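K.L.:
Structure here, sequence nowhere to be found:
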């Protein structure tokens, strides 16, 4: 998936400035697609040049002027084409896994610390995603929201992000404990 498709999908909910788009990515899109604000601004410029988004200038009296972007018909057609493409399998590419694989030979102390840090970061994301899911649902329970909620796509991606972070947290804590126990067992020998 190209960043362009993630930006187009985020803009389906309405007009956003580059700043607002970066905030939307931080809250809802970052659980499946990471992008720095500079990348988003550059992608908005490319999308506008390609006619997939259109921007308009908004004059503000007390602040600098801003540009708001929305998806064009050509942008929607591009998303429809992208949605029709066969999805490629996802894969993991994570430097921490390389460290875990080598932990027996390089020492476990720093790896255990990094696993615990990742578990803490995952826990923070779990809380954030849980809060976001509750905001989406409002007064509805999850099953009712999934059946009748107005915009289910962002909710579904947050559910995937939540599941990923829970699994990641649990794996990191388990592997930190395994490495710690192995270190203790070896020290007792």
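P.N.:
In hand now; what should we look at? Source: prediction; values computed, not measured.
K.L.:
make it CA atoms for all contacts and neighbour counts henceforth
P.N.:
Fine.
K.L.:
Identify the residue spatially nearest to residue 82, adjacent ones excluded.
P.N.:
residue 5 (7.6 Å; Cα to Cα, 6 or more residues apart in numbering).
K.L.:
okay, now the one to match up with it:
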């Protein structure tokens, strides 16, 4: 998936400035696609040149002017075409896995610390996603929201984000515990 599709998907909810998009990206799309604010601004410029988003200038007196972007009909068509394309299998590309693979040969202590940091970060992300999902569904229970909610795509990706973070957290904790108990890790202490 290209960043362009993630940006177009994020803009389906309304009109956003680059700054607002970056903030909403962190909470919503960011749970399955990471991009820096600079990458988002660059992509917005590309998408506007291609006619997939349109931007308008908003003059502000107390602050610098800003541009607001929205998806065009061509952008919706591009997203629809993307949605019909065959999905590629997921892959993991994570430098922490390389470190874990080598931990018992080059030293486990720094890797254990990083695993514990990742587990704590996953807990924080799980809490955030639960809050976002509660806000999305309002007074409705989850199953009722999933049956009757207006736009559930973001909710479903939030559920996937929670499942991912829980699995990642549990793996990090288990891996840290295993590495901590190995003779080579104890010898480093």
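P.N.:
Here it is on my side, so go on. Everything numeric here is computed off the predicted structure, so don't read it as measured data.
K.L.:
hang on, the earlier thing: could you report the neighbour count for the residue nearest to residue 82 of structure 1?
P.N.:
Neighbour count for residue 5 of structure 1, taken as other Cα atoms under 10 Å: 18.
K.L.:
Check residue 9 of structure 1 too.
P.N.:
Residue 9 of structure 1: 17 surrounding residues under other Cα under 10 Å.
K.L.:
Chain neighbours aside, what residue packs nearest to it?
P.N.:
Excluding the flanking residues, the one nearest residue 9 of structure 1 by Cα to Cα, 6+ apart is residue 79, at 7.4 Å.
K.L.:
just checking, what packs against the strand or helix carrying residue 134 of structure 1?
P.N.:
Using DSSP states H and E, residue 134 of structure 1 sits within helix 109-137. Applying 3 or more Cα pairs under 8 Å, 6 or more residues apart in numbering; DSSP states H and E, one finds that helix 109-137 of structure 1 contacts helix 95-106, helix 152-188.
K.L.:
Swap in 6 Å and give it another go.
P.N.:
Applying 3 or more Cα pairs under 6 Å, 6 or more residues apart in numbering; DSSP states H and E, one finds that helix 109-137 of structure 1 makes contact with helix 152-188.
K.L.:
The helix it packs on vs helix 95-106, what angle?
P.N.:
10 degrees (axes from the mean of the first three to the mean of the last three Cα atoms, to 10 degrees).
K.L.:
and helix 152-188 of structure 1, how far out from the chain's middle?
P.N.:
Centre-to-centre, helix 152-188 of structure 1 and its host chain are 17 Å apart (Cα atoms, centre = their mean, to the nearest Å).
K.L.:
Equivalent analysis for stretch 85-102 of structure 1, please.
P.N.:
15 Å.
K.L.:
And for stretch 29-43 of structure 1?
P.N.:
Averaging C-alpha positions (Cα atoms, centre = their mean) puts stretch 29-43 of structure 1 9 Å from its chain's average.
K.L.:
Buried ones in that stretch, by neighbour count?
P.N.:
If you call a residue buried by 16 or more other Cα atoms under 10 Å, then stretch 29-43 of structure 1 has these buried ones: 29, 30, 31, 37, 40, 41, 43.
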